[in-house]
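*Asks:* Next one to model:
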Amino acid sequence: MLLENIVWDARDPHRLGTFWASALGAEPFTDEPEGFEARMMLTDEAFLDLCFQRVAEPSRSPARLHLDLRGGARQQEVVGRLLSLGAEHADIGQGEVPWVVLADPEGNAFCVMEERAAYQATGPVAALPLDSADPDRDAAFWAAITGWVPWAGVDGVATLRHPSGAGPLLEFCPEPEPKSGKNRVHLDVRRSADEGDVTERLVEMGASTLSGYEGLPWRVFADPSGNEFCVLDPPRQQA
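*Replies:* Next up, the predicted model:
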């Protein structure tokens, strides 16, 4: 399995998707009424797809996964550009901090980070912080299902990264409260062509299965801390 998608629930996939594609320099490849997708290249071969799926009403539960964008010495310039694309300043109780908190056009909070050595070569997305009840346990779980490897990130934060050393850090942060409700942003992994049903393996590792998505080319699970993720079917063989 490999980490492939960052997925947003959206009332308006086109509007939200075009914002994030412009913000991150991603190339759109699907723009339909029910979904928008854009590809963010990490290397010449490695990528993350940004996927926006229509829902009637996104969850109002506290966010457990968000994006930290690289700002560094250009932090205010990056903030200004994002505001021009449709972001707004947001107050989530952060107080006096060196990063800037913004919200995208549908109210999803994200951060533009100050200069940090760990984020110098990440590209536009510095990190993907994910709330966890047990960061070391969850880092080991996600390493096993994504192919990403442990990485020396911010001091004291359990961290993974694509094995090429490119792209954002996946950070596991102690949760401020137990999970309640559905995540508005989640991750997808894809099975390789030689992998069969991985349900038993994932459950043995601490995942749980979720229902309600029968008949679709993916299965939905929750990690040991309850964060949803999808396992996509293997890619179709080229004719």
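*Asks:* all contacts plus neighbour counts: C-alpha atoms, from now on.
*Replies:* Noted.
*Asks:* since we're on Leu2, how many residues are nearby?
*Replies:* Leu2 has 19 neighbours, counted by other Cα atoms under 10 Å.
*Asks:* so who does it touch?
*Replies:* Counting by Cα atoms under 8 Å, 6 or more residues apart in numbering, Leu2 touches 145-148, 189-192.
*Asks:* one more to put side by side:
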Amino acid sequence: MTLELVQVNFKAGDDSALGRFWAEALGWGASSEGPGVTNLEPVGFDWPDPSAVCVDLVRVPDPESVRYRVHLELATASDTHRAGLIERLGDLGAMPVGVGQGDVPWTMMADPEGNVFTVLEPRELYRDTGPIAAVVVACADPRAMVRFWGEAVGWTVHELTDDRALLRSAQGVGPFLEFRRTPDDKVVRSRIHLDVMSDPVGDQLKEVARLERLGATRADVGQGDVSWIVLADPEGNEFCVLGRG
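*Replies:* Predicted structure coming up:
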């Protein structure tokens, strides 16, 4: 197995502006590989590495038409850190949102383009993940999803119930990948999807064939002639297998 979860991909109306928000939110550096693309990663980071799942923001003509089932959860180290982060995010342009979550210890917010994310209360589980505690995927069957994604990227299962599954890099670093059972009417949709990459990159087609044997299917999202291959996991969540740019 040579596949790595390397980044989450935001579809954005203005990748530069949204990139500035998320760079400030995460305390990361920003760069660009070309017009309409903003790349975020920890300062001094040697990409790719399991210690972080990076962020790519790609400008699209109509981001409102793009809806995925993925959102980010941000870690905090203390109640003071959490309160300060929420205030700073508000100053950067984020807004609190209500999605019927009731009285809970975490705070739901939306970034300046409306992508919903969560600022968590301090949790021991996430004390060493970096600023992103978890990448959360809404799903109907966490057990089935963890079977596919655990095999796909070789991550270790940390929790597995009918309602929630947690995976993390086998090296025990970086954020968690969480699959959360969510009724369709409670799904917080966003413009974020997962990107994976083979190592070496030349194994892209070999890895795509392996993913198809695991239950992935080819997907057409109008991507045209590009270096990446778009697949859908067994619940139809689209993701990209990156190739040489």
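*Asks:* TM-score for the pair, please.
*Replies:* The TM-score (TM-score structural alignment, normalised by the length of structure 1) is 0.87; 234 aligned residues with a Cα RMSD of 2.8 Å.
*Asks:* related to what we said a few turns ago, closest to Glu77 of structure 1 out of the contacts of Leu2 of structure 1?
*Replies:* The nearest member of the contacts of Leu2 of structure 1 to Glu77 of structure 1, counting by Cα to Cα, is Trp148 at 31.0 Å.
*Asks:* And that closest one? What does it align with in structure 2?
*Replies:* Taking TM-score structural alignment, Trp148 of structure 1 has Trp155 as its aligned residue in structure 2.
*Asks:* quick one: contacts for the closest residue to that match other than its chain neighbours?
*Replies:* Sequence neighbours aside, Ser169 is the residue nearest to Trp155 of structure 2 in space, at 4.6 Å (criterion: Cα to Cα, 6 or more residues apart in numbering). Going by Cα under 8 Å, 6+ apart, Ser169 of structure 2 touches 50, 154-156, 176.
*Asks:* What helices and strands are in contact with the lengthiest helix in structure 2?
*Replies:* Identified as the longest helix of structure 2 according to DSSP state H is helix 79-92. The contact analysis (3 or more Cα pairs under 8 Å, 6 or more residues apart in numbering; DSSP states H and E) places helix 79-92 of structure 2 against helix 15-26.
*Asks:* and the closest residue to His14 of structure 1 other than its chain neighbours, how far is that from Pro176 of structure 1?
*Replies:* The shortest distance from His14 of structure 1 to any non-neighbouring residue, by Cα to Cα, 6+ apart, is to Phe36 (5.8 Å). Distance, Phe36 of structure 1 to Pro176 of structure 1, using Cα to Cα, to the nearest Å: 31 Å.
*Asks:* Between these two, which is the more surrounded one?
*Replies:* Taking other Cα under 10 Å, Phe36 of structure 1 and Pro176 do not tie; Phe36 has more neighbours (25 against 11).
*Asks:* What residues does whichever residue in structure 2 pairs up with the more buried one make contact with?
*Replies:* Counting by TM-score structural alignment, Phe36 of structure 1 corresponds to Thr38 in structure 2. By Cα under 8 Å, 6+ apart, Thr38 of structure 2 lies in contact with 15-16, 19, 30-32, 56-58.
*Asks:* Compile those residues into JSON lines and extend it with columns for neighbour count and distance to Glu235 of structure 2.
*Replies:* Formatted as JSON lines, those follow (neighbours: other Cα atoms under 10 Å; distance: Cα to Cα, whole Å):
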{"residue": "Asp15", "neighbour count": "22", "distance to Glu235 of structure 2": "28"}
{"residue": "Ser16", "neighbour count": "20", "distance to Glu235 of structure 2": "32"}
{"residue": "Gly19", "neighbour count": "25", "distance to Glu235 of structure 2": "29"}
{"residue": "Ala30", "neighbour count": "19", "distance to Glu235 of structure 2": "32"}
{"residue": "Ser31", "neighbour count": "14", "distance to Glu235 of structure 2": "33"}
{"residue": "Ser32", "neighbour count": "15", "distance to Glu235 of structure 2": "32"}
{"residue": "Asp56", "neighbour count": "26", "distance to Glu235 of structure 2": "23"}
{"residue": "Leu57", "neighbour count": "26", "distance to Glu235 of structure 2": "24"}
{"residue": "Val58", "neighbour count": "21", "distance to Glu235 of structure 2": "24"}
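*Asks:* Of all the residues in stretch 68-88 of structure 1, which ones are buried?
*Replies:* Neighbour-count burial for stretch 68-88 of structure 1 flags 68-72, 75-76, 78-79, 82-83, 85-88 (criterion: 16 or more other Cα atoms under 10 Å).
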